[in-house]
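Undergrad: got a predicted structure here, sequence first:
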Amino acid sequence: MSEPRVLIVFFSRTGTTRMLATTLARALSADVEEICDFSERRGALGYLRCVVDSWRKRPADIVPARLDPSRYDLVLVGTPVWAGAVSAPVRAYLLQNRAKFRHVGFFCTLGGLGAQAAFDEMRALAGKAPVAQCKVRAAEVQRGVATASLELFVGGLERHLAHYKALEWAC
């Protein structure tokens, strides 16, 4: 019986969600894939494009994924919260891969409010409820003080993976 395989997939416009994804990958010995899209999202115009895409619930045109989520026992999907919604690149990824997920978990970075709305949207887009979810304020990530939130999240994920492994062994 092998260890459960974990994939962390994320989009990061400013690098904050990337920092969180990297920390989680180290803690969980996970593979990582960054979602890349074809839209220019830097600067003031890029920020405006992000907000408009969120309001319109428009998925982005993204680069095809290199890693197949169906090969993983758990896929963690991370997004920045844009105007109270999931980012357009993550929206596209979830729509494209929803049939391939065994189990999912969600994490997000945000400046203020909107985490629960983003999680609700991610659940609908993925077509399943997450085994765990975690919201972290961008300022906490940037200052390196997001440890408590991450420890709770990783602990919940590890419990889920241990349960999953036990069920696999019983079969």
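TA: Okay, I see it. What you see is a predicted model; the values in this text were computed from it and never measured.

Undergrad: please count neighbours and contacts with C-alpha atoms only from this point.
TA: OK.

Undergrad: off-centre distance for the biggest helix by length in the chain?
TA: Counting residues, the longest helix found in the chain (DSSP state H) is helix 147-170. Taking CA atoms, centre = their mean, to the nearest Å, one finds the center of helix 147-170 at 16 Å from the center of the full chain.

Undergrad: buried ones in it, by neighbour count?
TA: For helix 147-170, a neighbour-count test (16 or more other CA atoms under 10 Å) marks 150, 153, 154, 157, 160, 161, 164, 165 as buried.

Undergrad: another one to put next to it:
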Amino acid sequence: MKVLLVYYSHTGSVEKIASFIKGKYSVDTLEIEPKKKIPTSGFFMFMLGGYEAIFKKAPPLKNPEINPGDYDLIIVGSPVWAGRISSPVYSFIKRYGFSEKKCAVFCCYAGNPGNSLSELSDLLEERGNHIISIAGFKQKDLETELEKRVSEWLDSIM
């Protein structure tokens, strides 16, 4: 089974999960990259990120070098912004959508995941994909339970 891990990491939490997955499983990876970087700290980061997430803005992205359509299972990871998926992940799915794929989704959040997991799942299902697993990871748990929680989640689907 060909597996693709597609993710966007803004402050490093999703990257930490992606790095663990890349190191343990045989997956290809595609890091989503906006053409214009969003600040990684300060008030403007929260305002811009929250605004884009709430109003479903789709920022321009660097073109991906991998075609998601070539894979059997696609794992999609996003940080949570204002209770929603990040705008770069939203933009990627809208612009480079794939259909009729098995998908597993995860979000990384600091406080409350809000509607992010259902939003991400619904967005993929609207395109005819089949969601086989959903996981949320709280940032504070990544320090002590990352390997255990991510391994248990992925072992159940791969």
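TA: Thanks, I have it. The shown structure was predicted, so the numbers you read here are calculated from the model rather than taken from an experiment.

Undergrad: what's the TM-score once they're superposed?
TA: For this chain pair, the superposition-based TM-score is 0.88 by TM-score structural alignment, normalised by the length of structure 2; 153 aligned residues with a CA RMSD of 1.6 Å.

Undergrad: out of the buried residues of helix 147-170 of structure 1, who's nearest residue 41 of structure 1?
TA: Among these, residue 150 lies closest to residue 41 of structure 1 (CA to CA), at 27.3 Å.

Undergrad: test my guess that that closest one contacts residue 137.
TA: No - Residue 150 of structure 1 sits out of contact with residue 137 when judged by CA atoms under 8 Å, with a separation of 11.5 Å.

Undergrad: quick revisit: which one of the buried residues of helix 147-170 of structure 1 is nearest to residue 11 of structure 1?
TA: Nearest to residue 11 of structure 1 among these, with distances taken as CA to CA, is residue 150, at 18.0 Å.

Undergrad: okay, that closest one and residue 78 of structure 1: tell me how far apart.
TA: 13 Å (CA to CA, to the nearest Å).

Undergrad: ok, now residue 16 of structure 1?
TA: For residue 16 of structure 1, the distance to residue 78 of structure 1 - CA to CA - is 11 Å.

Undergrad: overlap in contacts of these two?
TA: Residues touching both residue 16 of structure 1 and residue 78 (CA atoms under 8 Å, 6 or more residues apart in numbering): residue 109.

Undergrad: so for these two, which residue has more residues nearby?
TA: Between residue 16 of structure 1 and residue 78, counting by other CA atoms under 10 Å, residue 78 is the more crowded of the two (29 against 22).

Undergrad: alignment lookup: that one to structure 2.
TA: Mapped onto structure 2 by TM-score structural alignment, residue 78 of structure 1 lines up with residue 77.

Undergrad: you'd agree that match is up against residue 14?
TA: Yes - using CA under 8 Å, residue 77 of structure 2 is in contact with residue 14, at 6.8 Å.

Undergrad: contacts for stretch 4-11 of structure 2, please.
TA: 14-15, 18, 27-33, 40, 68, 71, 73-79, 86, 88-89.

Undergrad: residues in structure 1 matched by that stretch, start to end?
TA: Stretch 4-11 of structure 2 maps onto residues 7-14 of structure 1, going by TM-score structural alignment.

Undergrad: flag every buried residue along that stretch.
TA: 7, 8, 9, 10, 11, 12, 13.

Undergrad: and the first one, how far is that from residue 47 of structure 1?
TA: Okay, so that is residue 7 of structure 1. Distance from residue 7 of structure 1 to residue 47 of structure 1, by CA to CA: 28 Å.

Undergrad: quick revisit: name the element the match of residue 78 of structure 1 belongs to?
TA: strand 73-81 (DSSP states H and E).

Undergrad: list of residues touching that strand?
TA: 1-10, 13-14, 46, 49-50, 53, 68, 85-86, 89, 101-110, 113, 116.

Undergrad: next one: stretch 30-49 of structure 1
TA: Taking CA under 8 Å, 6+ apart as the rule, stretch 30-49 of structure 1 contacts 5-13, 18, 21-22, 24-25, 50, 60-63, 65-67, 89-90, 93.

Undergrad: show me which of these are buried.
TA: 5-13, 18, 21-22, 24-25, 50, 60, 62, 89-90, 93.

Undergrad: quick one: the strands in structure 1?
TA: Remark: strands assigned in structure 1 by DSSP state E are 6-10, 31-34, 74-82, 85-86, 104-110, 133-137.

Undergrad: so the second one matches what in structure 2?
TA: Counting by TM-score structural alignment, strand 31-34 of structure 1 falls onto residues 28-31 of structure 2.

Undergrad: same deal with the fifth one?
TA: Residues 103-109 of structure 2 are where strand 104-110 of structure 1 aligns, with TM-score structural alignment as the criterion.

Undergrad: any idea which residue of structure 2 is furthest from its center?
TA: Relative to the mean C-alpha coordinate of structure 2, counting by CA atoms, centre = their mean, the farthest residue is residue 43 (23.0 Å).
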